[in-house]
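**Student:** only the shape, not the letters, is given here:
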């Protein structure tokens, strides 16, 4: 893949492509619902994200084609003397571009954006069922310094 990838804020027109990428892996197939039309829950979530100045949904594009996505949430904390953190979530690339450097460019873009927002740390999680993703993030300098816990809530 050529390196002429550009990044921009996602629009509602990108939502179908984004959900398709989220659903295109073993874990995503279990928890996402990619259909036409998309369930209203995705549209509501998208609207909440774009209306919050501390959330950014970013797409990587090759020409007009969306080939990657990530969400960055900026959170103020009292710890670290009132510092800000960036949390990276939902990083996905099209299956056809995996291994070509698009994911690295997405993460590097997020790191630069976190610096621009004066964050002192970037955090992310990856499912233990994705050992390749863990190795990917470690190659980019991320360290497993904390034990992360999640509690799934029943609806």
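**Tutor:** Nice, thanks for sending it over. Just so it is clear, the structure is predicted and the values come from calculations on it, not from any experiment.

**Student:** going by C-alpha atoms from here, please, whenever you check contacts or count neighbours.
**Tutor:** Noted.

**Student:** how far away from the center of its chain is the lengthiest helix in the chain?
**Tutor:** Ranked by number of residues, the top helix in the chain under DSSP state H is helix 102-116. Centre-to-centre, helix 102-116 and its host chain are 10 Å apart (Cα atoms, centre = their mean, to the nearest Å).

**Student:** check which helices and strands that helix sits against.
**Tutor:** Helices and strands touching helix 102-116, by 3 or more Cα pairs under 8 Å, 6 or more residues apart in numbering; DSSP states H and E, are strand 65-76, strand 84-93.

**Student:** got those as JSON lines, with mean neighbour count columns?
**Tutor:** Output for the helices and strands packed on helix 102-116, formatted as JSON lines (neighbours: other Cα atoms under 10 Å):
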{"stretch": "strand 65-76", "mean neighbour count": "21"}
{"stretch": "strand 84-93", "mean neighbour count": "21"}
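
**Student:** what would the ones you listed look like in CSV with distance to residue 50?
**Tutor:** Formatted as CSV, these follow (distance: least, Cα to Cα, whole Å):
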stretch, distance to residue 50
strand 65-76, 10
strand 84-93, 15
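
**Student:** nearest to residue 22, of these?
**Tutor:** When the helices and strands packed on helix 102-116 are compared by Cα to Cα, strand 84-93 sits nearest residue 22, at 6.4 Å.

**Student:** what is the closest one packed up against?
**Tutor:** Contact here means 3+ Cα pairs under 8 Å, 6+ apart; on that basis strand 84-93 packs against helix 15-23, strand 65-76, helix 102-116, strand 119-124.

**Student:** for residue 45, find the nearest of those.
**Tutor:** Here helix 15-23 is closest among the helices and strands packed on strand 84-93 (Cα to Cα), at 10.4 Å.

**Student:** try it against this one:
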């Protein structure tokens, strides 16, 4: 993977990112790759926020993976800063190559560089393979998550 570049996403990457979000059973029902307008609006909000890090993995000029790393300053845990990893996706051509591990390890290292004392993430309960993947990387399933759709 010597030719892999992990960099900040650019607006021109949005179509490739949305295609990866839509390329799984859950994303196929909630993403709309044919209408990029809401994604472009969201991209601008992310690009303007220094605590948001929408990253891409690029190989030979092609976007092959992505994740979002959010840094959250806080008061709890003695004023600890934490990070949240979201939206980890690997292009179908690259699955099984170790790219997902490399992306998540990058996020963990970046969290440390940013002074975070905790890295957290969530994964849909139906994604059993993802749960094993994150556990192999040292994450523990320590909490029960809740969501409220608005």
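**Tutor:** Happy to help now that I have it. Quantities reported herein were computed from a predicted structural model and do not represent experimental measurements.

**Student:** and the TM-score between them?
**Tutor:** Once superposed, the chains reach a TM-score of 0.97 (TM-score structural alignment, normalised by the length of structure 2), with 150 aligned residues with a Cα RMSD of 0.8 Å.

**Student:** related to what we said a few turns ago, output the helices and strands packed on strand 84-93 of structure 1 as TSV; include the columns distance to residue 59 of structure 1.
**Tutor:** Output for those, formatted as TSV (distance: least, Cα to Cα, whole Å):
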stretch	distance to residue 59 of structure 1
helix 15-23	8
strand 65-76	4
helix 102-116	8
strand 119-124	18
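
**Student:** tally of neighbours for the counterpart of residue 119 of structure 1 in structure 2?
**Tutor:** Alignment note (TM-score structural alignment): residue 119 of structure 1 maps to residue 116 of structure 2. Other residues within reach of residue 116 of structure 2, judged by other Cα atoms under 10 Å, total 18.

**Student:** check residue 147 of structure 2 too.
**Tutor:** 5.

**Student:** for residue 74 of structure 2, same thing?
**Tutor:** For residue 74 of structure 2, the count of nearby residues is 11 (other Cα under 10 Å).

**Student:** map it across to structure 1 for me.
**Tutor:** Superposed on structure 1 with TM-score structural alignment, residue 74 of structure 2 falls opposite residue 77.

**Student:** repeat for residue 134 of structure 2
**Tutor:** Using TM-score structural alignment, residue 134 of structure 2 sits opposite residue 137 in structure 1.

**Student:** got the contact list for the residue nearest to residue 82 of structure 1 when sequence neighbours are not counted?
**Tutor:** Spatially, and ignoring its direct neighbours in sequence, residue 82 of structure 1 is nearest to residue 76 (6.7 Å; Cα to Cα, 6 or more residues apart in numbering). Residue 76 of structure 1 sits next to 82, 83, 84, 85 when contact means Cα atoms under 8 Å, 6 or more residues apart in numbering.

**Student:** list the contacts of stretch 115-130 of structure 2.
**Tutor:** 71, 80-86, 108, 111, 131, 139, 145.

**Student:** what's the most distant pair in those residues?
**Tutor:** Across these, the longest distance by Cα to Cα is 25.5 Å; it joins 80 and 131.

**Student:** which one of the contacts of residue 76 of structure 1 is nearest to residue 3 of structure 1?
**Tutor:** Using Cα to Cα, the shortest approach to residue 3 of structure 1 within the contacts of residue 76 of structure 1 belongs to residue 85, at 28.6 Å.

**Student:** so that closest one touches residue 79, yeah?
**Tutor:** No. Using Cα atoms under 8 Å, residue 85 of structure 1 is not in contact with residue 79; the gap is 10.2 Å.

**Student:** quickly list what's touching both of those two.
**Tutor:** With Cα under 8 Å, 6+ apart, residue 85 of structure 1 and residue 79 have no common neighbours.

**Student:** can you count the residues close to residue 108 of structure 1?
**Tutor:** Neighbour tally, residue 108 of structure 1, other Cα under 10 Å: 13.

**Student:** what does residue 33 of structure 1 give?
**Tutor:** 16.

**Student:** for residue 6 of structure 2, see how far away the residue nearest in space to the middle of structure 2 is.
**Tutor:** In structure 2, the residue lying closest to the centroid (Cα atoms, centre = their mean) is residue 67, at 2.3 Å. Noted for residue 67 of structure 2: a distance of 10 Å to residue 6 of structure 2, by Cα to Cα, to the nearest Å.

**Student:** so what sits against both of these two?
**Tutor:** 55, 56, 103.

**Student:** of these, which is the nearest to residue 20 of structure 2?
**Tutor:** Distances from residue 20 of structure 2 to those, taken by Cα to Cα, are shortest for residue 56, at 11.2 Å.

**Student:** that'll do, ta.
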